[in-house]
Each structure stands twice: as C-alpha cells, then as structure tokens.
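In: A structural model of the following input is requested.
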Amino acid sequence: MLITLLYALLVSSVIATENDSRPPRLNNTKAAEAFIDSAEVVVIGFLEGEDSHGYKELIVAAKRVDSVPVAICTVKEVWADYGLSSDTLTLFRKADNHQENLVLAEIEKLESDGLVNFITINEVRYITEYNQVTAVGLFNSEVKSHLLLFANRGSEEYTELKERLGALAPEFTGKFLFVLINGALQSNFRSLEYFGLKSQDLPRVGIYDGDSDMKWLLPEGEITTDRVREFCQSFLRGELKEVKQAGAETKTEL
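Out: Okay, here's the model as predicted:
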C-alpha cells in the first residue's frame, strides 16, 4: 500500500513538473504586452493549439534556448494586434524595437533545429556579442549604426565595460546597436584590423555606420559612460563626418 502511494506521488510529481515546464499561455493583449516587456528578447508562438504545426518543435527549441523566454498565445484577437493572421512564431526584441515573424505555414520541413537557429540568429540584445550567428541578426536589423566595444575576454575590464555599455544602450534604442567584439578571438582579428587595431590595443570603442560604410574610434583614454554617450551623440549630430576614419593610413581620431 505504501509503495503504491509513493509511486502515485512520484508519477503525479513528474506530470506536474512537465506541465510546469510548458510555456505560459497569454490570453489577452495586456498579458502579451507584459510578457514582451519582461525581457530584452522574447518569443511568442501564436498558435491555434497544441496540435498546431510547429507546437512540439517550439517546445523542444524553448528548452534548448533557455536564455529567451517563450510563451504561447491561442487567442486570435491578440494575433490581430500584432498584424498576424496565421500560425506564426514571433520574436520581439527591445534593442531595436523589432518584431521578427516566422510564418509556420510557409515552412515545408519544420524542425526544432530550425527554430533554434531562428531564435539564436535574431537574439539581438542591448549589447550583443559578435559572432557568425549573431552577425546575421545584427546586419539584418533596420538599425545600421553600431557602437562597438572591442575588449579581450578575460581582461580585468571586460565584464565591467560590457555591463556599463549595456546599461547605456537603452538610451539609443532605434539609433544604435551596441556590439561587443572579443579581441582575444582569432576569428575577430579581421574586425580589429578594419579599425586599425590589434588585440594589445584594447579596450577601445568605435562606431560603424552601415549606411555610409564609415568608421571612427573614440580617442584613447578611460571608457566612461559620459564619453561614450557624447561619442554617440556626436555621430547623430553629423559631426563625425568631418573626422578622419579609423584604420586610415594617417589615423586621426575625434
């Protein structure tokens, strides 16, 4: 009798754990807005139900990309508020106020690996570490101006500078994407060379403007919030266009 009771409790515990691990349900627009506002990057599966094409794959993908909160919305009145009319996986990010839609009906072979790729490629944050995966999302963004922090992972200032500039980034939402480039990685040496830098020159801060394909460096010195803020504002005022670009043969900085 005791063994049967313990077994029943164990089974119910497992079921409860499985249920608790399922993404939360968003039943109205207010709940959806609160969820979107809860993190820098979130994903909502706008699906008719658990039998929908892509539901099981999304559950698997959500467990693999646990850095991005995932929720489900089956209420079509809410879908309309986000311009959706069919089953869609949507990623919302604050860094550039962007909504990236993946219409599931348009995908013939839908796999969890593909959904993981969709999430990780588009996981642009207030400060995003540059690599081959995140580069796709960064350069596909409508925001073409990048504030670049070049720093060597493992250095004393790496974490502090990442947090400092990450805290500044919200001030420039829609104007800049803040990007961290780890100068200790050989795969990033070309990015450093593009700015006329070497790993031993770091940390440094630069701006790259994708629209004009121009680039500048913040002058050497302490990388403070005020200096970086003023550097960004100088670009927005158009003042950097008169300054010689970084990486030029005779390098002149602001």
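In: going forward, measure contacts between C-alpha atoms and count neighbours the same way
Out: Noted.
In: name the helices or strands packed onto the strand or helix carrying residue 232?
Out: Assigned by DSSP states H and E, residue 232 falls within helix 225-236. Helix 225-236 is packed against helix 158-168, with contacts defined by 3 or more Cα pairs under 8 Å, 6 or more residues apart in numbering; DSSP states H and E.
In: Could you pull out the helices in the stretch 101-250 of the chain for me?
Out: Assigned by DSSP state H, counting those that start in this stretch, the helices in the stretch 101-250 of the chain fall at 112-121, 134-140, 158-168, 189-194, 225-236.
In: Tell me which of those helices sits nearest to residue 200.
Out: Among the helices of the stretch 101-250 of the chain, the nearest to residue 200 by Cα to Cα is helix 189-194 (10.6 Å).
In: residues of that closest one that come out buried?
Out: Within helix 189-194, the residues scored as buried using 16 or more other Cα atoms under 10 Å are 189, 191-192.
In: cool, stretch 226-239 as well?
Out: Using 16+ other Cα under 10 Å as the test for burial, stretch 226-239 gives 228, 231-232.
In: Provide the contact partners of stretch 153-172 at residue level.
Out: Residues outside stretch 153-172 that contact it (Cα atoms under 8 Å, 6 or more residues apart in numbering) are 95, 126-127, 149, 151-152, 176-178, 180, 182-184, 203, 223, 225, 229.
In: Quick one, which of the residues you listed are buried?
Out: Among the contacts of stretch 153-172, those that count as buried by neighbour count (16+ other Cα under 10 Å) are 95, 126-127, 149, 151-152, 176-178, 180, 182-184, 203, 223.
In: elements contacting the longest helix that the chain contains?
Out: If you go by DSSP state H, the chain has its longest helix at helix 2-20. Where contact means 3+ Cα pairs under 8 Å, 6+ apart, helix 2-20 is not packed against any helix or strand.
In: Against which helices or strands is the helix or strand just after it packed?
Out: Beyond helix 2-20 in the direction of the C-terminus, DSSP H and E gives the next helix or strand as helix 29-36. When contacts are defined as 3+ Cα pairs under 8 Å, 6+ apart, helix 29-36 packs onto helix 76-81.
In: For the comparison step, fold the sequence that follows:
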Amino acid sequence: MYLRAACLGWRAATEGPKAKGNSGSDRRFKPCQWILLEEVFQSKGEEMLLVNTNTSRFLRRREYSGERTKDAIMAWINKKLGPAMQNLTIVNEAEKVVTGDDVAVLAYVHDLSGAHSDELDAASRLEDTVSFYQTTSPDVAKLFHIDPEEKRPSVVLLKKEEEKLTVFDGEFRVSAIAEFISANKIPLITTLTQETAPTIFDNPIKKQILLFAVAKESSKFVCILKEAAKSFKGKVLFVFVELDNEEVGEPVANYFGITGQETTVLAYTGNEDAKKFFFSGEISLDNIKEFAQDFLEDKLTPFYKSDPVPESVSREELSNIYFLWHY
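Out: This next block holds a predicted model:
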C-alpha cells in the first residue's frame, strides 16, 4: 500500500485495493511479516536482505532499479513471474520483439536445451531490464541481423537507441555474456529525467561524466560525448542534464554547485566517497576522451568548495580557518 501511494508507475500498473471486484485479499497489498535488515547487513543497494518474523526465513531480493513507468514495471514483474529466457521460433513473434522491446538479446543456437542454453539462461537471471531469447530458426536469426551461416552460438543485442545492433564476440560463458550486456544495454548518453534517474544513479557503474547545457545549445555537445562514450562502455556513464529543465535539470545543477546556464562538463565518482572533477577547455572529442581516461586512471584533481586562499598564512592558521567540503 505504501509503495502504491508513493510510486506513480506502480499505481498505474496495478489495480487499486478499492477497485470494483477487488476483495482486498490481493497479496500485492499485504507485504507483511517481513523485516528489511539493510541497516545491519549493507548490500550497497544491489540486493536487500529480509527476514520473515513468522518463519525466521532469510530472503535476498534485488532492488528494482529500472524506469518508474507503467510499461517498465510491468515488464519487470512479468519477467520475474515467468521464465527469464524465452524460445523464439516463429517469425511473426520475432517481428514483434524487434519492433517492441527496448533492449533484447537473442542467441542463435543449435539446440534450445543444453550447455549453451544454460549459460544464456543464467546470464538472463542477472538482468532485470533486458529481454532474452534463443532460437534455432535461420529466419528468426535473419531478423536480428545474424547470418544463418555463421558459427553457432551467436549472440546479438538489439536496442532502439544509437548502435541498435551490437554483436557479442567473447567466450560463451555467463560472466562474459553478462559483462557484454551490462556494457551495451544503456544508451551512449542518457538524458536525465525522473524516469531515467534510477537507471543512472542505481547503476553498478558509478563513474559518471555529466554534460550540463541548455536544450537549444546541447545538440553539438551531446554528439561529441556520444562519440567519446563508445570508448568507455561498461566503465563510465555519460549523462546529459538540461539546465533549463525546471523539474530535474535545475535541482541537479544546484546539487553539483552549478549556477547560470553556461555549458559545463564534470566527472562524478557517484559512490559513498563522492567527488567531482570539472572539465576545463574546449569541448572536443579528443579533449573529452582524454578527460575520461584521466578520470578512470585517477589523474584528476577533485574540486573542493572553499574560501579564497590568503596570500600569507601559517600552517596552523590555515588548519583553523580553512574548511574544504564537496557535494
């Protein structure tokens, strides 16, 4: 009930407890007898540890970190209730996947059961926001731009954003497949909105490079960061924040200490020991790539907000009057 009251996406995806025909016995509205032990057993936001007060049963559950929209929540629920991976053997069904799914992974295999199928199924259970399919049909493979004559198993990731098709070329193992999907499932650069915020700030990739710009001047800078992002997949998240967006952009800019509407690029560590690093110079592809590489290698100097440094001051006086802080 509390989640339904607070979350617009959940409210849109579920029928109200007072709706006609609802007896009030729907278990979605009665998550009772479970206590969250997050404060005692820290899981860094990736999983939640719960205990049942009736049976003393312990349970680990991943926190939902997808978009707060009806379609995204329903897709996540359906995946949790159904099989993590589905067989795709009919062309008509495959066409619906190609045009309908935001992010889909298809494996072209010899058999729909066996070692390769098990590896893909295990990888699918690590991803809540990606749809997984496998097929033995050459016609279905063609729809996903896989050459039927290629060596099997073949895996591709299809998404609606730039770089619509990405081909997996690693070893067919759970860890390699999961790493490939994690690095390629997100857009090259994500525009920060209320819906996309969870996919950014709850992402296991904590290092971020943020572009702050007003909408009408952003296109040329967004293109530069998109191109740079191709070299840092799975390592750095690239985010665009609209400075003139009163709902999201302005509060986030204030959080990072950015005033006015001047185009700004900064790097942010995004973890408990959060630090920010401001980019200076011309926003060009080479400069942004160099900035991102230095960020990964910890070569940048963090920004600390402080009073101006006096021209002449002793070490003791400095320690007493100088206080550094960051957001």
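In: care to give me the TM-score?
Out: With the length set by TM-score structural alignment, normalised by the length of structure 1, the two chains reach a TM-score of 0.54; 174 aligned residues with a Cα RMSD of 3.9 Å.
In: Mind putting the helices of the stretch 101-250 of structure 1 into a markdown table with distance to residue 83 of structure 1?
Out: What follows is the helices of the stretch 101-250 of structure 1, written out as a markdown table (distance: least, Cα to Cα, whole Å):
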| stretch | distance to residue 83 of structure 1 |
| --- | --- |
| helix 112-121 | 20 |
| helix 134-140 | 20 |
| helix 158-168 | 30 |
| helix 189-194 | 38 |
| helix 225-236 | 32 |
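In: out of the ones you listed, nearest to residue 71 of structure 1?
Out: Nearest of the helices of the stretch 101-250 of structure 1 (Cα to Cα): helix 112-121, 13.3 Å.
In: what packs against the closest one?
Out: Judged by 3+ Cα pairs under 8 Å, 6+ apart, helix 112-121 of structure 1 is in contact with helix 55-64, helix 134-140.
In: Adding distance to residue 245 of structure 1 and mean neighbour count, write those helices out as JSON lines.
Out: Output for these, formatted as JSON lines (distance: least, Cα to Cα, whole Å; neighbours: other Cα atoms under 10 Å):
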{"stretch": "helix 55-64", "distance to residue 245 of structure 1": "42", "mean neighbour count": "18"}
{"stretch": "helix 134-140", "distance to residue 245 of structure 1": "21", "mean neighbour count": "17"}
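In: okay, those helices in a markdown table with distance to residue 158 of structure 1 next?
Out: Putting these into a markdown table (distance: least, Cα to Cα, whole Å) gives the following:
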| stretch | distance to residue 158 of structure 1 |
| --- | --- |
| helix 55-64 | 27 |
| helix 134-140 | 19 |
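In: shouldn't residue 79 of structure 1 be in contact with residue 45?
Out: No: Residue 79 of structure 1 is beyond contact range of residue 45, at 10.0 Å (criterion: Cα atoms under 8 Å).
In: These two: which is more packed in?
Out: residue 45 (26 against 20; other Cα atoms under 10 Å).
In: is it true that that one lies in a helix?
Out: No: Residue 45 of structure 1: not assigned to a helix; according to DSSP: H, G, I helix; E, B strand; the rest coil it is strand.
In: To which residue of structure 2 is residue 33 of structure 1 aligned?
Out: Under the alignment (TM-score structural alignment), residue 33 of structure 1 maps onto nothing in structure 2.
In: Count the neighbours of residue 33 of structure 1 for me.
Out: Applying other Cα under 10 Å, we find 11 residues neighbouring residue 33 of structure 1.
In: roughly how far apart are it and residue 238 of structure 1?
Out: Here residue 33 of structure 1 is placed at a distance of 35 Å from residue 238 of structure 1 (Cα to Cα, to the nearest Å).
In: What residue in structure 1 is paired with residue 216 of structure 2?
Out: By TM-score structural alignment, residue 216 of structure 2 lines up with residue 154 in structure 1.
In: now residue 11 of structure 1: how far from residue 20 of structure 1?
Out: To residue 20 of structure 1, residue 11 of structure 1 is 14 Å away according to Cα to Cα.
In: coming back round to it: report how many residues lie close to the match of residue 216 of structure 2.
Out: Other residues near residue 154 of structure 1 come to 10 when the count uses other Cα under 10 Å.
In: Can you tell me how far it is from residue 203 of structure 1?
Out: Residue 154 of structure 1 sits 12 Å away from residue 203 of structure 1, taking Cα to Cα as the criterion.
In: Over to residue 211 of structure 1?
Out: For residue 211 of structure 1, the distance to residue 203 of structure 1 equals 25 Å [Cα to Cα].
In: measure residue 3 of structure 2 to residue 10 of structure 2 for me?
Out: From residue 3 of structure 2 to residue 10 of structure 2 the distance is 7 Å (Cα to Cα).
In: now residue 185 of structure 2
Out: Taking Cα to Cα, one finds residue 185 of structure 2 at 24 Å from residue 10 of structure 2.
In: Would you mind telling me which of these two has the busier surroundings?
Out: More crowded of residue 185 of structure 2 and residue 10, by other Cα under 10 Å: residue 185, with 23 against 19.
In: re earlier: mind putting the buried residues of stretch 226-239 of structure 1 into TSV with distance to residue 89 of structure 1?
Out: Below are the buried residues of stretch 226-239 of structure 1 laid out as TSV (distance: Cα to Cα, whole Å):
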residue	distance to residue 89 of structure 1
228	36
231	37
232	34
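In: What is the nearest of the residues you listed to residue 84 of structure 1?
Out: For the buried residues of stretch 226-239 of structure 1, the nearest to residue 84 of structure 1 is residue 232 (35.5 Å; Cα to Cα).
In: Cool, thanks, talk later.
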